[in-house]
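Chemist: Here is my input, please return the structure:
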Amino acid sequence: MSDVVAVDQLVSKYQKLKSEIGKVIVGQDEAVNLVLLSIFCGGHSLLIGVPGLAKTLLVNTVSDALGLHFKRIQFTPDLMPSDILGSEILDENRQFKFIKGPIFSNIILADEINRTPPKTQAALLEAMQERSVTISGSHYKLDLPFYVLATQNPIEQEGTYPLPEAQLDRFMFSIHLDYPSFNEEVQVVKNTTSNEETIVDSYFSAQEILEVQKLVRKIPVTDNVIEYAVSLVGKTRPKSKEATEMVQKYLDWGAGPRASQNLILAAKAHAVISGKYSPDIEDVKAVAIPILSHRIVKNYKAEAEGVTLTDIINSLL
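Modeler: As a prediction, the model looks like this:
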């Protein structure tokens, strides 16, 4: 099958997938799009929103619609790395036997990831980057596809451990969920207070998603689009020559090379689901805010003057 036909087929399947997810998730269109984009690129996402915005339900519904195995890990201050990765126990023959932890699944929902200490957060790092884990010197490959979709509550910061920059950089997107509109909230209440059960059909298999990831990587990109993405990331670095006045004034740190890679990958996926056979600068702009916002660090002046990360990125765009 040619890549052109594969792209056309993916667009129609994507529309069906969106309507299937829409049976359960009302609104949150941008969040659903970004979660699916990150899955088609093979990336991880950080979902940020106040309690009750259906973050867990969103991840659960997406995994059902994609036909993937789903495990939820509730992150708490006393969670240990072995609770995520698994541990070795002595069996009845006095032999060590490895019991797999919940990380051995296709989609991991790391619920309230900032509630657990850095030692446990770091247990996810190798899995996210290498798609493998090392326990007691033994190396275990994870089943593919593998995604971490983590949630974070932006309000309550007592008893939390902010994610280190190295771990934040492993997430392709940071996705901010907002309150639903009045009509959407009315629909949510109607749907969730009746005894009707909604069944979500799966439109993909694990193998098909791996094929989609290969297709996305095969999409050709012109040099000017790559140069635009790299230049955009370069402008976020306060000490670089390309940095704008606003960046120098309000940022402590800019984004690293992983941001440039993710911009191009996400632009390719964005082009594909829009029915295009190659991304343009508009596709890069469409994914810039969720890719850059968690990779740049504001200074005190920005905090004092109420300048948001979105304002800074929009000024660059």
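Chemist: switch to C-alpha atoms for all contacts and neighbour counts from now on
Modeler: Will do.
Chemist: And Ala123, how close does it get to Leu47?
Modeler: Separation of Ala123 from Leu47 (CA to CA, to the nearest Å): 19 Å.
Chemist: Out of those two, name the residue with the larger neighbour count.
Modeler: Taking neighbours as other CA atoms under 10 Å, Ala123 and Leu47 compare with Leu47 leading, 23 against 19.
Chemist: What is the subsequent helix or strand relative to whichever strand or helix holds Leu109?
Modeler: Assigned by DSSP states H and E, Leu109 falls within strand 107-111. Downstream of strand 107-111, the next assigned helix or strand under DSSP H and E is helix 118-121.
Chemist: Can you name every helix or strand that that following helix contacts?
Modeler: In terms of contacts (3 or more CA pairs under 8 Å, 6 or more residues apart in numbering; DSSP states H and E), helix 118-121 is packed against helix 81-85.
Chemist: now for the helix it packs on, which elements pack on it?
Modeler: helix 118-121, helix 123-130.
Chemist: So Ile73 sits against Ile107, correct?
Modeler: No - the pair Ile73 / Ile107 is not scored as a contact, 10.7 Å apart, by CA atoms under 8 Å.
Chemist: When those two are compared, which one has more neighbours?
Modeler: Neighbours were counted for Ile73 and for Ile107 using other CA under 10 Å; Ile107 has more, 25 against 17.
Chemist: Let's see this one next, to set against the first:
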Amino acid sequence: MPEYGYFLSCEEFGPAELVEQARMAEQAGFQALWISDHYHPWNDAQGQSPFVWSVIGALSQAVSLPVETAVTCPTVRMHPAVVAQAAATSAVMTRGRFRLGVGSGEALNEHILGDAWPPATVRLEMLEEAVQVMRRLFTGEEVTHYGKHYTVENARLYTVPDEPVPIDVSGFGPKATSLAARVGDGYITMMPDASMVEQYRKGGGGSKPVSGGMKVCYGTDRDAAVRTVHELWPNQFLPGEMGQILPTPSHFEQLEPLVTEQMVADGTVCGDDVDQHVAALTEFADAGFDRIYVNQIGPDQQGFFDFYRTKVLPRLP
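Modeler: Sure, this is the predicted structure:
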């Protein structure tokens, strides 16, 4: 049966709020935590973007739930050798309950140092090499690596967990899913698409965990919940590759008029209909997901956790 976790949004909340939400998630009966890794929010209305590794340190002391980044890009803004050190320390602090979720990233977060933003095929190539580098470093042995994209000389992680940090790879299309099946310890995707799960498992993923996530907006006034999503997260309704190539929050804001409240109402679980919340999560379970994470959009976090604790989680398979 699937496990159900809570998805902490670093784009929408500051560090103290995220830690408090993690406490509420544990008390409500969620079994794990995801946390996003961003340099910028998607738009100014979201308004936050704390350094995820500092927040994970706080989470390790505040809760006993497993934690995973969803997802870190270990290729441009941060060198994989640095990400490996951050992940290894996080695993030690959580006493082995940390997984590193990785993906090929977005220009929104990764171009900030002036580096060129590569095309998708190159980004996947860089991600595969980064995973190789990090896996070697997790052994605690000295690593020297001269690759196509990365150089590492005489690097050794002295603080490492007893077991290497598992690396789950994010994929939203066939090529990235194929990479996840080939090099990942698990697979992350954001749509309850059984065909992608099947591709992952048949492509080499086998019985390794498949994780997915979704956003909802709980509230007793459904129309108000729709407006909240429309204000804070219209970016999730933009089509194609825009999410990967637009460089700043203001560019996403320029496209917000393309997203209507009706699109939000049709594409997001809003309100307090228990059946709708349960059906959306069950869709992931029916598609073969092992771990399913849900994020509450907007300020009514306590109401959301009370609702899920008493009405939604008890009904999930």
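Chemist: Would you pull the TM-score for this pair?
Modeler: Once superposed, the chains reach a TM-score of 0.29 (TM-score structural alignment, normalised by the length of the first structure), with 147 aligned residues with a CA RMSD of 6.1 Å.
Chemist: between the helices and strands packed on helix 81-85 of the first structure, which one is nearest to Ala304 of the first structure?
Modeler: Nearest to Ala304 of the first structure among these is helix 118-121 (28.4 Å), distances taken as CA to CA.
Chemist: And the strands in the stretch 151-300 of the second structure?
Modeler: For the stretch 151-300 of the second structure, applying DSSP state E, counting those that start in this stretch gives strands covering 151-155, 167-170, 186-189, 210-217, 269-270, 291-296.
Chemist: Could you measure from Gly243 of the second structure over to Tyr200 of the second structure?
Modeler: 23 Å.
Chemist: Name the residue in these two with the higher neighbour count.
Modeler: The residue with more neighbours, out of Gly243 of the second structure and Tyr200, is Tyr200; 26 against 18, by other CA under 10 Å.
Chemist: Surely that one touches Val183?
Modeler: No - with contact defined as CA under 8 Å, Tyr200 of the second structure does not reach Val183; the gap is 11.0 Å.
Chemist: quick one: the helices in the stretch 201-317 of the second structure?
Modeler: Using DSSP state H, counting those that start in this stretch, the helices found in the stretch 201-317 of the second structure span residues 222-232, 242-245, 249-255, 261-267, 274-286, 301-307.
Chemist: need those helices in JSON lines with distance to Glu110 of the second structure, can you?
Modeler: Shown next, in JSON lines, are those (distance: least, CA to CA, whole Å):
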{"stretch": "helix 222-232", "distance to Glu110 of the second structure": "22"}
{"stretch": "helix 242-245", "distance to Glu110 of the second structure": "10"}
{"stretch": "helix 249-255", "distance to Glu110 of the second structure": "13"}
{"stretch": "helix 261-267", "distance to Glu110 of the second structure": "28"}
{"stretch": "helix 274-286", "distance to Glu110 of the second structure": "30"}
{"stretch": "helix 301-307", "distance to Glu110 of the second structure": "30"}
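Chemist: just so I know, which of those lies nearest Glu68 of the second structure?
Modeler: helix 274-286 (18.6 Å).
Chemist: Counting by contacts, list what the helix or strand encompassing Leu58 of the first structure packs against.
Modeler: Secondary structure from DSSP H and E places Leu58 of the first structure in helix 55-65. Judged by 3+ CA pairs under 8 Å, 6+ apart, the packing partners of helix 55-65 of the first structure are helix 3-22, strand 107-111.
Chemist: my read: Lys97 of the first structure touches Ile89, true?
Modeler: Yes - between Lys97 of the first structure and Ile89 there is a contact at 5.4 Å, judged by CA under 8 Å.
Chemist: Does Ser45 of the first structure touch Leu168 like I think?
Modeler: No - look at Ser45 of the first structure against Leu168 with CA under 8 Å: they stay out of range, at 9.6 Å.
Chemist: Neighbour count: the two, which is higher?
Modeler: Ser45 (26 against 17).
Chemist: roughly how far apart are that one and Glu165 of the first structure?
Modeler: 15 Å.
Chemist: just to revisit the earlier point, name the residues of the helix holding Leu58 of the first structure that come out as buried.
Modeler: Residues of helix 55-65 of the first structure classed as buried by neighbour count (16 or more other CA atoms under 10 Å): Lys55, Thr56, Leu58, Val59, Asn60, Thr61, Val62, Ser63, Asp64, Ala65.
Chemist: Kindly report the same for stretch 249-268 of the first structure.
Modeler: Counting neighbours by 16+ other CA under 10 Å, stretch 249-268 of the first structure gives 250-256, 259-260, 262-268 as buried.
Chemist: if we can go back for a sec, pick out whichever of the buried residues of helix 55-65 of the first structure sits closest to Ala206 of the first structure.
Modeler: Nearest to Ala206 of the first structure, judged by CA to CA, of these is Ser63 at 10.3 Å.
Chemist: Not counting residues beside it along the chain, what's closest to the closest one?
Modeler: Phe70 (6.2 Å; CA to CA, 6 or more residues apart in numbering).
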